[in-house]
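Asks: Predicted model and sequence below, questions to follow.
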Amino acid sequence: MAFNVVDGWTVPGFTHERELGGGAAGRVVLAVDDPTGTKVAIKYLDGALAADEAFVTRFRTAARPLSQLEDPNVVDFYDFVESADGAAIVMQWVEGVSLRRVLAVQGSSGPLAALSMLGGILLGLAAAHQHGVVHGALRPANVLVDAEGNAQVTDFATAPAGTEARFGPQYAAPELWDGEPATVATDLYAATAIFYECLTGRPPYAGRNLARLHREAPIPADEVPGPLRELVHQGLAKEPEKRPKSAADFLGALEDAAVSAYGPSWEAQGRGRLTELAAQAALQPEPPKPKPSRASGRNPVVAGQQPGGGSRTRWIVAAVAVLLLAGGGAGAMTLLKKDDKKSPPIPTTAQSSTPQPALPEGGVDPAPLIARIDQAVAAAPGAAFSYQQTGCCGFPVNSRGTFGLQGGQASFSMTLAGTGTARKPVRAVLVQNRLYVLVGKKWKSSALGGRGYPAAADQVRQGGSVTNLTTLLRSATKLTESGGIYEGEAPAAKLAQAPGLGPMYARMAQATGAQQIVFAIKFDAGHRPVKFWVRAGAEKGRNQIQRGSYSQWGAKPAVKAPH
């Protein structure tokens, strides 16, 4: 049903159809231009914002170049309307969903879709920067994904000067927390933080004291696929001068990295994946609005070719060669039923007249389940855990202890044992990408990987992570639920491409020759994982099995590196 009043004032000449959403800057409605019948989006600015003379003056200055800006990766700006009763921005209506919604439903998008997303954002930013306009407060809510998988940037210059960090605290460059003005460099930092979230399912920094984390915490690039880590290091550099000089320069680095890692046709596949993700997100309920941040620099709160003149480089993507794995049956349900308590309700797919995407065999839609898991774990970012990996080919690992969050990454305090030089149980601490082992009365540190304890610790961090469980659910081609236990299987080839976890599944592939990975996961009533079981290979014979448990979920203190 049409309505014509938004807080007592509307832009003349338009008929409102429905509300599209809202945020810190104001409410957005879908409207029709009465003379032409064209659908538009109108953002009615928050009353305090419309009354801020400094902001309005600044936005008037930006409105002229924005109205002249025409780029497929920027939402068209039509008009800035002011009256004694309010102010509003009239802009293009995009049939699509926000990246915020895509991430809330899907979590990580995979490297190709993430690259395509970042490329689209950089193209939009490059066009705006050429017209002298910076965004200032870029975040996933300001990026729209249309039905063809195109990323379009909107809401340029809608954050008052000096408040940009408050509008997007998880994506705000260090200098914004210090009160410095928004620049090209701050836009590139925010774009990289969004890219990181597309790759990993979470922003680079989360938790309390975001200002300090952005200023001081190590860049968590180890969570990113190896070929893309340099992009993250460049874009998230603490000093503005160490970031790429322009969006066009960053775009060139992106294309070089993408072609080198994934082949010359990387973007077509990434765009296709974005199209799938947007379609899936459109079928799910709108995620809850994030709570307004009160963070500040002093008292933070948290957690190719140049665009604009010639044709853009047409990106395309080649398929990545992956290892095939071979698999056996299930039978894990009985291993997890012990000590059953209340089970979480089965997430159901939102009702829609639009055809639903194909669900895994068994009929369970993993997307809403994953969203609930991520929300539940984020609210209690730490737990006691145990992890064991057994089977053929030198993989056995055994560990137990606690983990918490530090700088957005999981850190562990545990006893650890493995094979070879890591056979004897030792006391160990894992922080960032370094392992500390107590030898006698002294701690010795080493980088993860290689052999012995560092290899065993890396296996614990990957196989025992909640991310491993959500990756299995997301990749499942078969998924059933009974009594709060989700049992399924996922193609090993797909898991071998998962960001951060792919090498682990590739090793399991080589060891067992499985094509399917079977798994079972039990959750408590709050959608936090309690137990899990994963197998590559036949039920009897050559296989690899992971099993683990979580308990005492809560705000565990961050584990610190020993001295």
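Replies: That came in fine, so what should we check first?

Asks: alpha carbons only for contacts and neighbour counts from here, please
Replies: OK.

Asks: number of nearby residues for Glu17?
Replies: 15 (other CA atoms under 10 Å).

Asks: Equivalent analysis for the one 5 residues further on, please.
Replies: Each residue near Gly22 was counted by other CA under 10 Å, and the total is 16.

Asks: Look up how far Gly179 lies from the residue lying closest to it once chain neighbours are set aside.
Replies: Nearest non-adjacent residue to Gly22, counting by CA to CA, 6 or more residues apart in numbering: Val28, 5.6 Å away. According to CA to CA, to the nearest Å, Val28 stands 29 Å off from Gly179.

Asks: Where do the helices of the stretch 51-200 of the chain begin and end?
Replies: For the stretch 51-200 of the chain, the helices defined by DSSP state H, counting those that start in this stretch cover 53-68, 99-106, 111-130, 164-167, 174-177, 184-200.

Asks: mind checking which of the ones you listed is nearest Ser83?
Replies: helix 53-68 (11.8 Å; CA to CA).

Asks: Tell me, how many residues neighbour the closest residue in space to Pro491 that isn't next to it in sequence?
Replies: Once flanking residues are discounted, Pro491 sits nearest to Gln516: 4.7 Å by CA to CA, 6+ apart. Look at Gln516: counted by other CA under 10 Å, it has 27 neighbours.

Asks: Test my guess that Gln516 contacts Lys494.
Replies: No. Gln516 is beyond contact range of Lys494, at 9.5 Å (criterion: CA atoms under 8 Å).

Asks: sorry, back to before: minimum distance to Asp85: which of the helices of the stretch 51-200 of the chain has it?
Replies: Closest among those, using CA to CA: helix 53-68, at 13.9 Å.

Asks: Let me know the secondary structure of the closest residue to Leu20 other than its chain neighbours.
Replies: In space, and not counting its chain neighbours, Leu20 is closest to Val29: 5.0 Å by CA to CA, 6+ apart. Taken by DSSP: H, G, I helix; E, B strand; the rest coil, the conformation at Val29 corresponds to strand.

Asks: wait, what's in contact with Val29?
Replies: 16-21, 41-43 (CA atoms under 8 Å, 6 or more residues apart in numbering).

Asks: Which member of these is positioned nearest Thr390?
Replies: Once CA to CA is applied, the member of those that ends up nearest Thr390 is Gly21, at 49.7 Å.

Asks: That closest one and Ala141: what is the separation?
Replies: Taking CA to CA, one finds Gly21 at 10 Å from Ala141.

Asks: So for the two, which residue has more residues nearby?
Replies: The neighbour comparison of Gly21 against Ala141 (other CA under 10 Å) goes to Ala141, with 19 against 13.

Asks: next, the one to line up against it:
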Amino acid sequence: MADGWTVPGFTHERELGDGAAGRVVLAVDDMTSTKVAIRYLAGALRADEAFMARFRASSRTLSQLEDPNVADLYDFIEAPDGAAVVMQYVDGVALRRVLAAQGPTGPLAALSMLGGTLLGLAAAHALDVVHGAVRPSAILIDGDGNASLTDFGTAASGTEAQLAPAYAAPELWDGAPATTATDLYAAAAVFFECLTGHPPFAGRNMARLHREAAIPVEEVPGPLRELIGQGLAKDPEQRPKSAADFLGALEEAAVSAYGPSWEAQGRGRLTELSVQAAQQPEPPKSKPSRSSGRHQVIATGEGPPRASRGRRLVGGVAALAVVAAIAGGVVYLNSSDGDATPPTPSPAQSSTPQPSLPPGGVAPAPLAARITQATGQAPGARFVYRRTGCCGAPAAAQGSFDLVQGAEPSYSMTMSGSGKVRKRAQAVVVGDRVFLRAGKKWRPAAGGRGYPALAEQVRRGSSVSAVTTLLNAAASLSESGGIYRGEAPVAKLSQAPGPGALYAEMAGATGVQEISFALKLDGSGRPAKLWLRAGPAKGRNQIITTSYSGWGRKAIKAPR
């Protein structure tokens, strides 16, 4: 609460955290019975007109952001007696509590945490929203091991270093504004703490340490030292250029060091740690401090699991049905917003011989049909694409796409490759036309080489048809921990229009006969992550990874 004022229409249950940005409480929407987290902004922030102007603008933008790695912002409410943010209630624990209870997480869980954090940052940065103070208390781990970011923009300009000193980039100590580069530095510092049990720098003069002290890369496992070195570079120009670039480097290092199943193993370990932390007594609350970096937790110690994300609440925050069951002192929350996939019906009994399942025991065709149906209901998404390996493969892109019935999907993206297309370029792809941004204008690009070819490569490798083509051609398919894994022969893949040409090109470059792939779906049956490889795990190979979020109509049109 702020000065006794409370957001009307909600009943408070208990306090979740307190700090320089204000108090956070767990509340229930009186109309829908939905649990939410409400942050009441501190009086000092409300009195700062410059902060409030920025926060209003970022709140409007964040309210439109729906990403599994960002806690939903439902509403920002201002009144004469106070101001408050109504947010998604994440059933889980803050990473700060996990580290306090368990110590170092181990490399796989740390990589999983960093991957989720970078996905959340990529989604926010794509909307020009900077977090400003990434720290363990702003990263929430739910019962499925998913890392979600919260607390965007709650530091007044110029106070970011004091709010989270252990994770503040050198330029913040010099008075520079928070940027995407400072967010990546902070994410790397949190990653370091997950690996070692302590932040990279600690001492009385944090500003000097961040500016001048050598990066302690020798304290982390060898395969991960380059990630730490890049992320904690003193010069922001030496850090990864974007969250997507950092994520690509992470995945490349993780696959090389720990194999293609690293993510499932890491999420599993992170789930175990969060559950164990939730079962331990909550540490006593410390007095709020602008320099502690530990001021807010929008979570509980009540454990797993959290299901699909709510959309909006009625009357300013969308309807979300919550079903709670209490067993062994652990609260289980399940939500339904009409967007979830209904249970798969049991196959009807028939005397007709049924087709045999491929090795692995999962039938590819029904899964492909489920994806087609689910994506048809939400025909578009944001994506982060990365292609690495030999033979001129490196490419990266991020943006959004819109599925077009009876035609190729339309794309709006920022992309870069190697050689003559190394420089990042903005592109819009509609039908068979590619438009490139030149200054403030868009120009149609002619020819099938250079950036037009790169744009088509991204479209072929990241489209929904790339996923369903793999499944329909799969010679084997298995499922474990929500991850589908399989292999598809190139001879069959190459016959498919669109992505078939890309798969044939990858196979030709690496000399393989099969493409290996792994797929994760969200709660509604739409792709969340696609990973595929042509060639061995180590050696001459090409790897494509694509992450998807924010499914819904994107309405991409050709620029004028």
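Replies: Sure, I can see it. What you see is a predicted model, and the numbers here were worked out from it, not measured in a lab.

Asks: Counting neighbours, go ahead and name the busier of Val28 and Gly179 of the first structure.
Replies: Val28 (21 against 15).

Asks: List the contacts of that one.
Replies: With CA under 8 Å, 6+ apart, Val28 of the first structure has these contacts: 19-22, 41-44.

Asks: aligned partner of Ala277 of the second structure in the first structure?
Replies: Under the alignment (TM-score structural alignment), Ala277 of the second structure pairs with Ala281 of the first structure.

Asks: That match: what's it in contact with?
Replies: 97, 101-102, 105-106.

Asks: Serialize those residues to a markdown table and add fields for neighbour count and distance to Ser482 of the first structure.
Replies: Shown next, in a markdown table, are those (neighbours: other CA atoms under 10 Å; distance: CA to CA, whole Å):
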| residue | neighbour count | distance to Ser482 of the first structure |
| --- | --- | --- |
| Val97 | 22 | 33 |
| Arg101 | 23 | 28 |
| Val102 | 27 | 28 |
| Val105 | 27 | 23 |
| Gln106 | 23 | 23 |
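
Asks: measure the residue nearest to Leu20 of the first structure to Ala87 of the first structure for me?
Replies: 14 Å.

Asks: Could you give the number of residues near Arg212 of the first structure?
Replies: There are 18 residues near Arg212 of the first structure, going by other CA under 10 Å.

Asks: gap between it and Ala509 of the first structure?
Replies: 41 Å.

Asks: the longest strand in the second structure is where?
Replies: strand 380-389 (DSSP state E).

Asks: Which neighbouring elements make contact with that one?
Replies: helix 243-258, strand 395-402, helix 450-462, strand 542-549 (3 or more CA pairs under 8 Å, 6 or more residues apart in numbering; DSSP states H and E).

Asks: could the ones you listed be laid out in TSV, adding mean neighbour count and distance to Ser292 of the second structure?
Replies: Shown next, in TSV, are these (neighbours: other CA atoms under 10 Å; distance: least, CA to CA, whole Å):
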stretch	mean neighbour count	distance to Ser292 of the second structure
helix 243-258	20	25
strand 395-402	25	34
helix 450-462	22	42
strand 542-549	24	32
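
Asks: closest to Asn334 of the second structure out of those?
Replies: It's strand 542-549; of these, that one is closest to Asn334 of the second structure (CA to CA) at 20.3 Å.

Asks: Where in the first structure does the closest one fall?
Replies: Alignment of strand 542-549 of the second structure against the first structure: no match, by TM-score structural alignment.

Asks: Likewise for stretch 64-72 of the second structure?
Replies: Stretch 64-72 of the second structure covers residues 68-76 of the first structure once aligned (TM-score structural alignment).

Asks: would Ala518 of the second structure count as being in a strand?
Replies: Yes. Secondary structure of Ala518 of the second structure, determined by three-state DSSP: located in a strand.

Asks: Tell me the counterpart of it in the first structure.
Replies: So, by TM-score structural alignment, Ala518 of the second structure is left unmatched.

Asks: residues contacting Ala518 of the second structure?
Replies: 483-486, 530-532.

Asks: give me the element the nearest residue to it once chain neighbours are set aside is part of.
Replies: Leaving out its chain neighbours, the residue that sits closest to Ala518 of the second structure by CA to CA, 6+ apart is Arg485, at 4.4 Å. Applying DSSP states H and E as the criterion places Arg485 of the second structure in strand 483-489.

Asks: what does that strand contact?
Replies: The contact list for strand 483-489 of the second structure, computed with CA under 8 Å, 6+ apart, reads 264, 470-471, 473-479, 513-521.

Asks: Could you identify the buried members of those?
Replies: Neighbour-count burial (16 or more other CA atoms under 10 Å) applied to the contacts of strand 483-489 of the second structure gives 264, 470-471, 473-478, 514-521.

Asks: Contacts only, for the residue mapped onto Ala193 of the first structure from the second structure.
Replies: Counting by TM-score structural alignment, Ala193 of the first structure corresponds to Ala189 in the second structure. Taking CA under 8 Å, 6+ apart, we find Ala189 of the second structure in contact with 166-167, 199-200, 228, 231-232.

Asks: Closest one to Ala466 of the second structure out of those, please.
Replies: Relative to Ala466 of the second structure, the closest of the contacts of Ala189 of the second structure is Gly231; by CA to CA it sits at 31.7 Å.

Asks: Just give me the match in the first structure for the closest one.
Replies: So, by TM-score structural alignment, Gly231 of the second structure is matched to Gly235.

Asks: Would you check how far apart that match and Arg229 of the first structure are?
Replies: For Gly235 of the first structure, the distance to Arg229 of the first structure - CA to CA - is 10 Å.

Asks: Repeat that for Leu236 of the first structure.
Replies: Taken as CA to CA, the span from Leu236 of the first structure to Arg229 of the first structure is 11 Å.

Asks: of the two, who's got more company?
Replies: Leu236 (31 against 17).

Asks: nearest to Arg312 of the first structure, of the helices of the stretch 51-200 of the first structure?
Replies: Closest among the helices of the stretch 51-200 of the first structure, using CA to CA: helix 111-130, at 8.8 Å.

Asks: what's the mean deviation for that closest one versus the second structure?
Replies: Comparison of helix 111-130 of the first structure with the second structure after fitting gives an average deviation of 0.2 Å (mean CA distance after the TM-score superposition for the first structure).

Asks: What residues of that helix count as buried?
Replies: Neighbour count says helix 111-130 of the first structure has 111-129 buried, by 16+ other CA under 10 Å.

Asks: Many thanks, have a good one.
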